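S.K.: what follows is a predicted protein model with its sequence.
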Amino acid sequence: MNNIFNLSRFLQLFVKHTQEYYKTYLLSVGVIVALLATTLGYVSYLSSGNLGIKSQFTIFFCFFIGAGSIFTSMIFSDLGNSRKSIATLMLPASHFEKYLVAWIYSFLIYQLIFVLSFYAVDLLVLTVQNSGTDKKMEVLNLQTPGLTYGMALITFAVLHSLAFLGAVFFEKLHFIKTAFTVAVICLFFILINQPLASAILGIKLEKVVPLVNATLREADVRYSLEAQSSIKPIMIGMTYTIVLILWIGAYFKLKEKQV
């Protein structure tokens, strides 16, 4: 067990990683804050001070998964550099400890920093926006039905697991290669999804949105088929199971890396 995980060794590795990359991470936070401020401020300006909850959530969601995917795809960038990869792989720490540091930074710490950054900028923009009008816009509540943090989290978890595996699997251009691979796979499933669903159900479907709903047409009437509410927890559980499998796959791919 000591060869896989040792708390003292892990903490030393975590501190070393933080000391080496904190300037890069702080710069990245600065870029995100600047982009959030620009986007939220511009949308507020275009909407004449009506930056509503849905607009805030849309910006939160897009930046959350977009910035997170890019950051995650670069977390193992040192492995693509011959000199840096040797230094990384020869560190006196297990592959699991190196994997865990990268996972904590790209999944846990990223979420904390992003949420804090978003709300700091959002509060500032709304304060300025509300100061000149009687109609006060509320700050985004991530417990609002249909606009919950859980909805954003499950999307981020899927994209994080894909980007995390791609970061280990590809040596160069991690984000571009991962995004292209995912796009090809998604296109394949979209193309086969409708004929496959029609064959399973034994009826011709007009439109099928993967994992969401299916539409069939009878005469001039359209019917929408959706999963029952009791099935949705199972679908969410299956999604997180796939995420876990991809995370495990990334770990074993990292174990294959040798000096």
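M.R.: Here it is on my side, so go on.
S.K.: can we go C-alpha only for contacts and neighbour counts from here?
M.R.: Fine.
S.K.: now the helices for the stretch 151-259 of the chain?
M.R.: For the stretch 151-259 of the chain, applying DSSP state H, counting those that start in this stretch gives helices covering 174-201, 232-255.
S.K.: another structure for you, compare them:
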Amino acid sequence: MTANFSFSRLGKLIVKQWVENRRLYLMSTLALLGLLGIVFLIWVATNGRRYDEDSLLITGMFGLFITGAVFASTTFSMLGSKDKGIYWISFPASHAEKLLANLFFNVIVFTLVYVCCFFY
């Protein structure tokens, strides 16, 4: 294994991370849907039928920030346990590829899933 960056190895690492953590990602999506459902029920209960676009935008951005932080904390928690942390660090890929694979799921995929769930 070389420390050089490789797009093919990055793609394989992203697929590997999906296969190993798909249950976590799917359960997180269901929890996000439930949380957004509760927030919207509370919002409808307090505002009635009045629709205010500004408060919806603020609610969406605040929710994205909070749930994104919780999701990132959950996905990076694998480095906190010795057995998973040693496995992840010793995996034959460069550190840039490992970082980009985590950022792909925590930034790009999570944001797309959140926006889809929010506007669903």
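M.R.: Yep, that arrived. Source: prediction; values computed, not measured.
S.K.: for the helices of the stretch 151-259 of structure 1, which one sits closest to G68 of structure 1?
M.R.: G68 of structure 1 sits nearest to helix 174-201 of all the helices of the stretch 151-259 of structure 1, at 11.1 Å, using CA to CA.
S.K.: list the buried ones in that closest one?
M.R.: 174-175, 177-179, 182, 193-194, 197-198 (16 or more other CA atoms under 10 Å).
S.K.: also stretch 55-68 of structure 2?
M.R.: When burial is assessed from 16+ other CA under 10 Å, stretch 55-68 of structure 2 yields the following buried residues: 59-60, 63-64, 67-68.
S.K.: and stretch 70-84 of structure 1, by the same measure?
M.R.: Neighbour-count burial for stretch 70-84 of structure 1 flags 70-80 (criterion: 16+ other CA under 10 Å).
S.K.: could you tell me where it falls in structure 2?
M.R.: Mapped onto structure 2 using TM-score structural alignment, stretch 70-84 of structure 1 covers residues 70-84.
S.K.: for stretch 213-220 of structure 1, same thing?
M.R.: Under the alignment (TM-score structural alignment), stretch 213-220 of structure 1 falls on nothing in structure 2.
S.K.: any idea how far that stretch is from the middle of the chain?
M.R.: The chain centre lies 33 Å from the centre of stretch 213-220 of structure 1; the measure is CA atoms, centre = their mean, to the nearest Å.
S.K.: same deal with stretch 83-99 of structure 2?
M.R.: In terms of CA atoms, centre = their mean, the centre of stretch 83-99 of structure 2 is found 19 Å from the chain centre.
S.K.: now do it: distance from first to last residue.
M.R.: Criterion CA to CA, to the nearest Å; first-to-last residue distance in stretch 83-99 of structure 2 is 19 Å.
S.K.: just to revisit the earlier point, turn the buried residues of helix 174-201 of structure 1 into a markdown table, including distance to M235 of structure 1.
M.R.: A markdown table is the format used below for the buried residues of helix 174-201 of structure 1 (distance: CA to CA, whole Å):
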| residue | distance to M235 of structure 1 |
| --- | --- |
| H174 | 29 |
| F175 | 27 |
| K177 | 28 |
| T178 | 24 |
| A179 | 24 |
| V182 | 20 |
| N193 | 17 |
| Q194 | 19 |
| A197 | 17 |
| S198 | 20 |
